[in-house]
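Engineer: predicted model follows, preceded by the sequence.
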Amino acid sequence: MDKRKGRKDSQRQEVRVKTNEDIRYPEVRLLGDDGEQIGIVSSSRARQIAEEQGMDLVEISDKAKPPVCRVMNFDKYRYELKKKQQEAKKKQTVIETKEVKFRPKTEEHDLDFKIKNILKFVEKKNKVKVTMQFRGREIVHAQTVGMEAIRRIADALREHCVIIQEPTMEGRFMIMFVGPKP
């Protein structure tokens, strides 16, 4: 976490591209501002051409032989890249996993209330981890009472959502995952 700005490094969107004096190849393939190919010239000549036009020399591809550089306004290029990244971020959806816990002896009214909460989470396009916890000697009845209770929950949810993972035992917990219908 960056202490100065209070945000994670992954949230920083800096463009790491060689420009102007950072480009030190013997010769480069130069593209003009409008994308036309100028030809293969020395790095110093390419910088001079960019300077004459009041633009920057920006490395496009260092993998090519010779490396490809373009004469352009670097600040405008960086701005457009940032805008593209913001648009991509807007379009992506984040699916959270919510968790709802039950006990095998949960009463009917409480069960209905928790099922309503699960349906609210699923409507918001979140996955839900349904966990049934067994304490003490309740574990003896996991395959009977516990399985019956979780099947009741699954039956109540089937018409509104998809069961991603059927109920399975993990230690003292019976776990089932449900998600929104596609």
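Structural biologist: Perfect, I can see it now.
Engineer: from now on I want contacts and neighbour counts done on CA atoms only, so please keep to that.
Structural biologist: OK.
Engineer: so which bits of the longest helix that the chain contains are buried?
Structural biologist: With secondary structure taken from DSSP state H, the chain has its longest helix at helix 74-91. For helix 74-91, the neighbour count (16 or more other CA atoms under 10 Å) marks 74, 78 as buried.
Engineer: go on, stretch 118-130?
Structural biologist: Neighbour-count burial for stretch 118-130 [16+ other CA under 10 Å]: 118, 119, 121, 122, 125, 126, 127, 128, 129, 130.
Engineer: the longest strand in this structure is where?
Structural biologist: For the chain, the strand with the greatest residue count under DSSP state E is strand 161-170.
Engineer: for that one, enumerate the helices and strands it packs against.
Structural biologist: Counting by 3 or more CA pairs under 8 Å, 6 or more residues apart in numbering; DSSP states H and E, the packing neighbours recorded for strand 161-170 are helix 147-157, strand 173-180.
Engineer: can I get these in CSV with distance to residue 165 and mean neighbour count?
Structural biologist: Below are the helices and strands packed on strand 161-170 laid out as CSV (distance: least, CA to CA, whole Å; neighbours: other CA atoms under 10 Å):
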stretch, distance to residue 165, mean neighbour count
helix 147-157, 11, 16
strand 173-180, 5, 21
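Engineer: so which elements touch the helix or strand harbouring residue 39?
Structural biologist: If you go by DSSP states H and E, residue 39 is part of strand 37-42. Contact partners of strand 37-42 among helices and strands, from 3+ CA pairs under 8 Å, 6+ apart: strand 27-31.
Engineer: structure two is appended below for comparative analysis:
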Amino acid sequence: MINEQIRDKEVRLIGEDGEQLGVVAVKDAMKLAKEANLDLVKIAPTAKPPVCKIIDYGKYRYELARKEKEAKKKQKTTEVKEVRLSPNIEDNDLNTKVNQARKFLEKGDKVKVSLRFRGREMAHMGTSKQILDTFYEKLEDIAVVEKPAKLEGRSMIMFLTEKR
């Protein structure tokens, strides 16, 4: 809230230099702000009495936007990358997929390893869990199982994350 939007009777006022001016009536605070050619901005509305500051509102909004943008830059987003396998995968193909998953994990992403079953492959699901175990064993040095292998519909899914 700024200037005339402030409806409280009294506010704790902070001057343009940052010094405390104490608890004053809103009319007096508005008068001080107008004399300085600045705005009266409510910065802590939940305090008793609310805290207001005499500042340039446009500059204040710009600073807030800049701080928000800076905080966003520092955030790290983790994506979930998927590696698809089939029950009759050969060793070299499995090694290629392991290397692909290793790159994703080193970048800081999570890896979803899914083993897709088609047609008659559904009959041999028991032996297929071994493929996911082998996949994990090859990545054991840098990965941890976040969610163990679990059957969901026509695919068996396991999640891996980077070791901390």
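Structural biologist: Thanks, I have it. Values in this document were obtained by computation on a predicted structure and should not be read as measured data.
Engineer: between the helices and strands packed on strand 161-170 of structure 1, which one is nearest to residue 81 of structure 1?
Structural biologist: Across those, residue 81 of structure 1 has its closest neighbour in strand 173-180 (33.7 Å, CA to CA).
Engineer: now residue 20 of structure 2: closest residue in space that isn't a chain neighbour?
Structural biologist: Nearest residue to residue 20 of structure 2 in three dimensions, chain neighbours excluded: residue 14, at 4.7 Å (CA to CA, 6 or more residues apart in numbering).
Engineer: check contacts around the counterpart of the one you found in structure 1.
Structural biologist: Here residue 14 of structure 2 is matched to residue 31 in structure 1, going by TM-score structural alignment. Shown in contact with residue 31 of structure 1 (CA atoms under 8 Å, 6 or more residues apart in numbering): 37, 38, 39, 68, 69, 70, 71.
Engineer: and the last one, what pairs with it in structure 2?
Structural biologist: If I follow you right, that is residue 71 of structure 1. Under the alignment (TM-score structural alignment), residue 71 of structure 1 pairs with residue 54 of structure 2.
Engineer: isn't its match right up against residue 37?
Structural biologist: No - counting by CA atoms under 8 Å, residue 54 of structure 2 sits too far from residue 37 to count as a contact (9.4 Å).
Engineer: who has more neighbours out of these two?
Structural biologist: residue 54 (25 against 11; other CA atoms under 10 Å).
Engineer: does that one sit in a helix or strand, and which one?
Structural biologist: Element membership of residue 54 of structure 2, judged by DSSP H and E, is strand 51-55.
Engineer: superposed on structure 1, what's the mean shift for that strand?
Structural biologist: Compared with structure 1 after the fit, strand 51-55 of structure 2 shows a mean deviation of 1.2 Å (mean CA distance after the TM-score superposition for structure 1).
Engineer: got a list of contacts for that strand?
Structural biologist: 11-16, 33, 38-45.
Engineer: which among these count as buried?
Structural biologist: Members of these classed as buried by 16+ other CA under 10 Å are 11, 12, 13, 14, 15, 16, 33, 38, 39, 40, 41, 42.
Engineer: read off where the longest strand of structure 1 ends up in structure 2.
Structural biologist: Under TM-score structural alignment, the match for strand 161-170 of structure 1 is residues 143-152.
Engineer: what's the average distance of the longest strand of structure 1 to structure 2?
Structural biologist: Overlaying structure 2 shows strand 161-170 of structure 1 at a mean distance of 1.7 Å from the equivalent residues (mean CA distance after the TM-score superposition for structure 1).
Engineer: circling back: so the strand holding residue 54 of structure 2 versus strand 20-25, what angle?
Structural biologist: Angle of strand 51-55 of structure 2 versus strand 20-25, following axes from the mean of the first three to the mean of the last three CA atoms, to 10 degrees, is 110 degrees.
Engineer: centre of the chain to the match of strand 161-170 of structure 1, how far?
Structural biologist: The chain centroid and the centroid of stretch 143-152 of structure 2 are separated by 23 Å under CA atoms, centre = their mean, to the nearest Å.
Engineer: now do stretch 157-175 of structure 1
Structural biologist: The answer for stretch 157-175 of structure 1 is 25 Å, by CA atoms, centre = their mean.
Engineer: do the same with stretch 160-178 of structure 1
Structural biologist: 24 Å.
Engineer: equivalent analysis for stretch 29-48 of structure 1, please.
Structural biologist: The answer for stretch 29-48 of structure 1 is 37 Å, by CA atoms, centre = their mean.
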